[in-house]
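Student: okay, here's the prediction I keep looking at, along with the sequence it came from:
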Amino acid sequence: MLKLYGFSKVNAVARGHTRDLRVLWALQEMQLPFEIAGMDHPAHELNTDAYRRLSPFEQIPALDDDGLLLSESAAILVYLAKKTGRLMPGDSAGEAQVLRWCFAAMNTVEPPMLALMVLDWSADGSCAKHREFLVGWVNRVLTNLNLWLTDREFVATTEFSIADILMAHVLSAGVKDESLVAPYPRVLAYRGRCLARPAWQRAHAAYCERVVAG
């Protein structure tokens, strides 16, 4: 059976937004049986030689599929999609578009949003110029994503895919200040469509019941 290493305890700010939720969502969409290996982040359970064999950078999530070990949430989603034939088109052109938008979510959309979130968590009031730059970067990314979503229900193909899991999670977990996304109605509508899916609702509810803030 698939074993997913996810959080059992994590700091209160991150709880409900962590990247294991991407895999938990995919597992619900794919209706795959799995077991959770809960990891206590404040107790430093990720900072061990044993866990580094699963996840070299001591991060959640990690997956053990009968001895096949994998880390990085996007890589896990691609692996599961190809293993099951779900949430990924069977034709090479469709697969290429899904992979394109998986990379876009991770490498284009997430970096400025994550950088801005970290700055807002840690800034002491002396970083106005830095924040202005990051806000501009976020706005450029969201402007272009908003244009791309014109007349599109999903980001990569006409069907919901793993690219939508990654993109919608970035647009949710990566947003501390909702005023940043307010000017982009198609982005908001897209995020809402994805997060309204029953599989996400089940995954998130189970996570919130299981994961403790610490």
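Tutor: Good, I have the coordinates.
Student: from now on I want contacts and neighbour counts done on CA atoms only, so please keep to that.
Tutor: Will do.
Student: just the residues contacting the longest strand along the chain, thanks.
Tutor: Across the chain, the longest stretch assigned as strand under DSSP state E is strand 2-10. For strand 2-10, the surrounding residues in contact (CA atoms under 8 Å, 6 or more residues apart in numbering) are 20, 33-42, 60-66, 210-214.
Student: which of those fall within helices?
Tutor: 20, 210 (DSSP state H).
Student: weed out the non-buried ones from the contacts of strand 2-10.
Tutor: Among the contacts of strand 2-10, those buried by neighbour count (16 or more other CA atoms under 10 Å) are 20, 39, 40, 41, 60, 61, 62, 63, 211, 212, 213.
Student: for the residues you listed, which one is nearest residue 180?
Tutor: Residue 180 lies nearest to residue 20 out of the buried ones among the contacts of strand 2-10, by CA to CA, at 24.6 Å.
Student: below is an additional structure, to be compared with the one above:
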Amino acid sequence: MLKVYGFSRVNKMAHGKTRDLRVLWALEEMGLPYEVVGIDHPQRGLDTPAYRALNPFGQIPVIDDDGVVVTESGAILLYLARRSGKLMPRDLAGEAQVLRWCVAALNTIEVPVLTAWFVDLNGGKGTQASNALHQWGSMRLKQLDGWLAGREFIATDEFTVADLLMTHVLGAGTDESVVKDHPHVLAFQKRCIARPAWKKAFDAYCDRVEAA
């Protein structure tokens, strides 16, 4: 059975926001059977030799699909979409749009948004660097908002892994502060997290994962 290496215990600040949720959500959408291998982050479970053999960066998530080991949440989602034939168009043009928007989520959007959060968290709030990062992020979100005007989903007419990934990058409904000033992005996020598969994955995560 496909194994998902995800958290069993994580720092309280990160609880409900970790990237294994992207994979768990996708698996619920696809209806693929899986088991979760829980890793205790505060007890340095990511630093064991066994785990570093799977992912040298010591990050979550990882999947092991009968010996096929894949790391990086975006790569895992694309792999699972190809494997299942779901959440990804079968034609080359449609697949290209999904690839395009997965990369945009992880690079064009997540980089400024996540970096600004990290700088502020570490005492940089209000600094020139923080202000520049927030301006960069706001610019990208405004551009994304324009793209989503009149669109239900981001890459195609159907829900795909690109929507799932972008939704989680933007906070997946756990924190609307990033998108509150961008009505089309906010509406997009709300549509995506209203899906039953998200609720099932998120509820199971909250029941299973301890906040340390």
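Tutor: That came in fine, so what should we check first? Here the structure is a predicted model, which means the values were calculated and not measured.
Student: so what number do they get for TM-score?
Tutor: Superposed pair, TM-score by TM-score structural alignment, normalised by the length of structure 2: 0.96. Supporting alignment: 212 aligned residues with a CA RMSD of 1.5 Å.
Student: re earlier: filter the contacts of strand 2-10 of structure 1 down to the ones in strands?
Tutor: 34-40, 62-65, 212-213.
Student: and stretch 159-174 of structure 2, how far from the chain's centre?
Tutor: Centroid displacement of stretch 159-174 of structure 2 relative to its chain, using CA atoms, centre = their mean, to the nearest Å, is 6 Å.
Student: hmm, back to that, now the angle from the longest strand of structure 1 to strand 34-40?
Tutor: Taking axes from the mean of the first three to the mean of the last three CA atoms, to 10 degrees, one finds that strand 2-10 of structure 1 is oriented at 30 degrees with respect to strand 34-40.
Student: now strand 2-10 of structure 1 on structure 2. Mean distance?
Tutor: Compared with structure 2 after fitting, strand 2-10 of structure 1 has a mean deviation of 0.3 Å; criterion: mean CA distance after the TM-score superposition for structure 1.
Student: okay, the aligned residue in structure 1 for residue 205 of structure 2 and residue 73 of structure 1: tell me how far apart.
Tutor: In structure 1, the residue paired with residue 205 of structure 2 is residue 207, using TM-score structural alignment. Going from residue 207 of structure 1 to residue 73 of structure 1 by CA to CA, to the nearest Å gives 16 Å.
Student: the nearest residue to residue 158 of structure 1 once chain neighbours are set aside: how many residues sit nearby?
Tutor: Leaving aside its chain neighbours, residue 158 of structure 1 sits nearest to residue 152 (7.4 Å; criterion: CA to CA, 6 or more residues apart in numbering). Residue 152 of structure 1 has 13 neighbouring residues, counting by other CA atoms under 10 Å.
Student: go on, residue 92 of structure 2?
Tutor: Residues lying near residue 92 of structure 2 (other CA under 10 Å) number 9.
Student: which helix runs longest in structure 2?
Tutor: helix 128-148.
Student: that one: what's the following helix or strand?
Tutor: helix 161-169 (DSSP states H and E).
Student: please tell me which residues of structure 1 the next helix or strand after that following helix aligns onto.
Tutor: Next helix or strand after helix 161-169 of structure 2 toward the C-terminus (DSSP H and E): helix 183-193. On the basis of TM-score structural alignment, helix 183-193 of structure 2 is assigned to residues 185-195 in structure 1.
Student: the matching stretch vs structure 2, average distance?
Tutor: Relative to structure 2, stretch 185-195 of structure 1 is 0.4 Å off (mean CA distance after the TM-score superposition for structure 1).
Student: buried ones in that stretch, by neighbour count?
Tutor: Within stretch 185-195 of structure 1, judged by 16+ other CA under 10 Å, the buried ones are 186, 187, 188, 190, 191, 194, 195.
Student: how far does that stretch sit from the chain's center?
Tutor: Distance, centroid of stretch 185-195 of structure 1 to centroid of chain: 15 Å (CA atoms, centre = their mean).
Student: residues in contact with it?
Tutor: Contacts for stretch 185-195 of structure 1 (CA under 8 Å, 6+ apart): 142, 145-147, 149-150, 153-154, 164-165, 168, 171-172, 181-182, 200-201.
Student: now with 6 Å, please.
Tutor: For stretch 185-195 of structure 1, contacts defined as CA atoms under 6 Å, 6 or more residues apart in numbering pick out 146, 168.
Student: what's the answer for stretch 96-113 of structure 1, then?
Tutor: With CA under 6 Å, 6+ apart as the test, stretch 96-113 of structure 1 has contacts from 138, 156, 163, 167, 170, 174.
Student: give me the stretch of structure 2 that it matches.
Tutor: Counting by TM-score structural alignment, stretch 96-113 of structure 1 falls onto residues 96-113 of structure 2.
Student: buried sites along the matching stretch?
Tutor: Within stretch 96-113 of structure 2, judged by 16+ other CA under 10 Å, the buried ones are 97-99, 101-106, 108-113.
Student: now, which of those residues lie within helices?
Tutor: Per DSSP H, the buried residues of stretch 96-113 of structure 2 map to helices at 97, 98, 99, 101, 102, 103, 104, 110, 111, 112, 113.
Student: can you add distance to residue 25 of structure 2 and give those residues back as CSV?
Tutor: Shown next, in CSV, are those (distance: CA to CA, whole Å):
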residue, distance to residue 25 of structure 2
97, 21
98, 17
99, 18
101, 18
102, 15
103, 18
104, 20
110, 19
111, 22
112, 24
113, 22
